[in-house]
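In: I'd like to go over a predicted model; first the sequence, then the structure.
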Amino acid sequence: MKQTLLSFFVGSMILTSVAFAQEKKVAGRVVGADGKPLVGVTIVVKGSNQATQTDSNGNYSFSVPTGKIIVFKSLGYGEKTLIVKEGASTFNVTLEDSREELSEVVVVAYGTAKKESLTGSVSSIGAKDLEKRPVTNAFAALEGSAAGIQINNTSGMPGDEPSIRIRGFSSLNGSNDPLYVVDGVPFGGDISDINPNDVESISVLKDASSSALYGSRASNGVIIITTKKGKIGRSQVNVSTDQGFYSRGIAEYSRVNDRQFMEAMWTGYRNNLLSTNSKAYPTTELANAEASKSLISNYLKLNIYDKEDNKLFDENGKLVSDAQIKMDIVTI
């Protein structure tokens, strides 16, 4: 029995000494991509609760078993892992900026937030959605893109701005226009002056909880526009073209020339004299003569030919063959 206990005690001492022999002290410095030290970086031994943090100079130091993996973590930076091997005891690490994109970001007041983190009603469209719709006004892309937004084109004049109503009308006598905010600054100019190709995203704040930061000016809702900014990377040129065709909805009308027009007007005037004033013009000959005499003065008012008014037509209402259009009329 004594021999068994002695063997167990000796074995435990050997295992303990081996375990302590496997641990080693590691140290180093953690910096960012710009070479500046990072404060508060968490260094965790993977698979255990053992961890430490960097000090104000980016330095760290703690004991880690040989062969373990240590992980460097910091908000806004990508993770980095290292294996603790025999011999090496200094590990200087550079953490790169995190380039992960947020799932869906909307602009709120003076900053941004994830859409799912907001309690208010927010609708947003991005540059890719704008590119799909060939519009001349950035707000025309909002039409049909979100519930509760009404866009009405009040007139067809070029450059005229549409009226935008968010969840109906809120005032009978006051303005019902929403507050426009461009890159964090309230915008009071013409919205049609903003090029749709310069817009990165449009966010619409539709209720009181989401637009509370803007005060009473946001009583009719808020439309926030974020414009595009320069990005690091290769230069690129985007070219887009729009093309289409048009055709008449109905067949083309038959047209008359100047001589046919004059003769048709003469015939209509002569028939009017016969039907409405038969006592003064009981015969066709009298009506023909009166039509040739007073067609220009009573109806057409302008004689474009080089003949006198009463010498333009023959007795049958045909324009005389030698009548020519005046040169000054052609010049005009």
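Out: Right, received. Where do you want to start?

In: going forward, measure contacts and count neighbours with C-alpha atoms only.
Out: Will do.

In: what's next to the helix or strand containing Phe72, contact-wise?
Out: Phe72 belongs to strand 69-73 when assigned by DSSP states H and E. If you take Cα atoms under 8 Å, 6 or more residues apart in numbering as the criterion, strand 69-73 is touched by 41-46, 79-84.

In: Mind giving me the PyMOL select for those residues, buried ones only?
Out: Selection of buried members from the contacts of strand 69-73 for PyMOL, criterion 16 or more other Cα atoms under 10 Å:
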select buried, resi 41+43+44+45+84
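
In: which among the contacts of strand 69-73 gets closest to Asn197?
Out: Checking the contacts of strand 69-73 against Asn197 by Cα to Cα gives Glu79 as the nearest, at 36.5 Å.

In: who's in contact with the closest one?
Out: 71-73, 95 are the contacts of Glu79 under Cα under 8 Å, 6+ apart.

In: swap the cut-off to 10 Å and go again
Out: When contacts are counted by Cα atoms under 10 Å, 6 or more residues apart in numbering, Glu79 is found next to 71-73, 95-98.

In: one more structure, for comparison:
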Amino acid sequence: MPTSAGKEGLFSLQNVPPDDILVVSFIGYQPKKIGPQDTQADIIVALSPDATQLEDVAIVSTGYQQLPKERATGSFAQVDNQLLNRRVSTNLVDRLEGVVPGLLFNRNTYDASTGGNDISVRGTSSIHAARSPLVVVDGFPYEGNLSSINPNDIENITVLKDAAAASIWGVRSGNGVIVVSTKKGKRNKKTEVAFTTNVTVGNKPDLY
């Protein structure tokens, strides 16, 4: 005898056999069974979140809000902490190179030859105006050099590639948006300590 709850969570069942078991379920929560002795009067059912299902939902950060992956519009690429740490480097730009599709690192330009970062999303978007994408760190535009951000402090990076980002960041998103989310503490979670080390192995030098 299935039924569904309304927007306020209220439901009712009539003519239920005395030996039946009530099962209440919802997406993202653990189902709960209620015995026959507890279904004879009004009851309040509280479900517990199912952590294994909630962790499977991919979250995309636009810099303004976080959305489930299926609700995010436009073209984007996401780099999580595990993918970011595959390449050993103290420079964030070096870790992103060759990892994000559509993120181009221009080497034969004046900015690149003078030690800067000439980065473009999906090629050149303007001839005379600035071509660098907008960098957003924890919801705020970042005007500094992308290389000065400590890669060990980053939780994930989302690259917004098309005009869908213009509804959030306006004309500044014409060259794409690089959204950087740093690591933060979480409520009701134990303290975690992360340690990162690099080891380089080389040949023994010939002193003679």
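Out: Cool, the structure landed. Just so we're clear, the structure is a prediction, and the values are computed from it rather than from any experiment.

In: hmm, back to that, format the contacts of Glu79 of the first structure as TSV; extra columns: neighbour count.
Out: TSV is the format used below for the contacts of Glu79 of the first structure (neighbours: other Cα atoms under 10 Å):
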residue	neighbour count
Val71	16
Phe72	22
Lys73	18
Leu95	21
Glu96	15
Asp97	15
Ser98	12
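
In: what's the matching range in the second structure for the longest strand anywhere in the first structure?
Out: Counting by DSSP state E, the longest strand found in the first structure is strand 23-32. Counting by TM-score structural alignment, strand 23-32 of the first structure lines up with no residues of the second structure.

In: With stretch 288-307 of the first structure instead?
Out: Counting by TM-score structural alignment, stretch 288-307 of the first structure pairs with no residue of the second structure.

In: quick one, what contacts Phe62 of the first structure?
Out: Counting by Cα under 10 Å, 6+ apart, Phe62 of the first structure has contacts 24-28, 43, 50-53.

In: chain center to the helix or strand containing it: distance?
Out: Using DSSP H and E, Phe62 of the first structure maps to strand 59-65. How far strand 59-65 of the first structure lies from its chain's middle: 51 Å, per Cα atoms, centre = their mean, to the nearest Å.

In: what comes up buried for it?
Out: Quick answer for strand 59-65 of the first structure (16+ other Cα under 10 Å): 59-61, 64-65.

In: closest to Val107 of the first structure among those residues?
Out: Asn59 (37.2 Å).

In: coming back round to it: can you check which part of the second structure the helix or strand following the strand holding Phe72 of the first structure sits on?
Out: Of the helices and strands lying after strand 69-73 of the first structure in sequence (DSSP H and E), the nearest is strand 80-83. On the second structure, the counterpart of strand 80-83 of the first structure by TM-score structural alignment is residues 32-35.

In: which residues sit against the matching stretch?
Out: By Cα under 10 Å, 6+ apart, stretch 32-35 of the second structure touches 18-26, 43, 45-48.

In: Gln82 of the second structure: which element?
Out: helix 81-84.

In: Quick check: which helices or strands does that helix pack against?
Out: Applying 3 or more Cα pairs under 10 Å, 6 or more residues apart in numbering; DSSP states H and E, one finds that helix 81-84 of the second structure makes contact with helix 92-96, strand 154-160.
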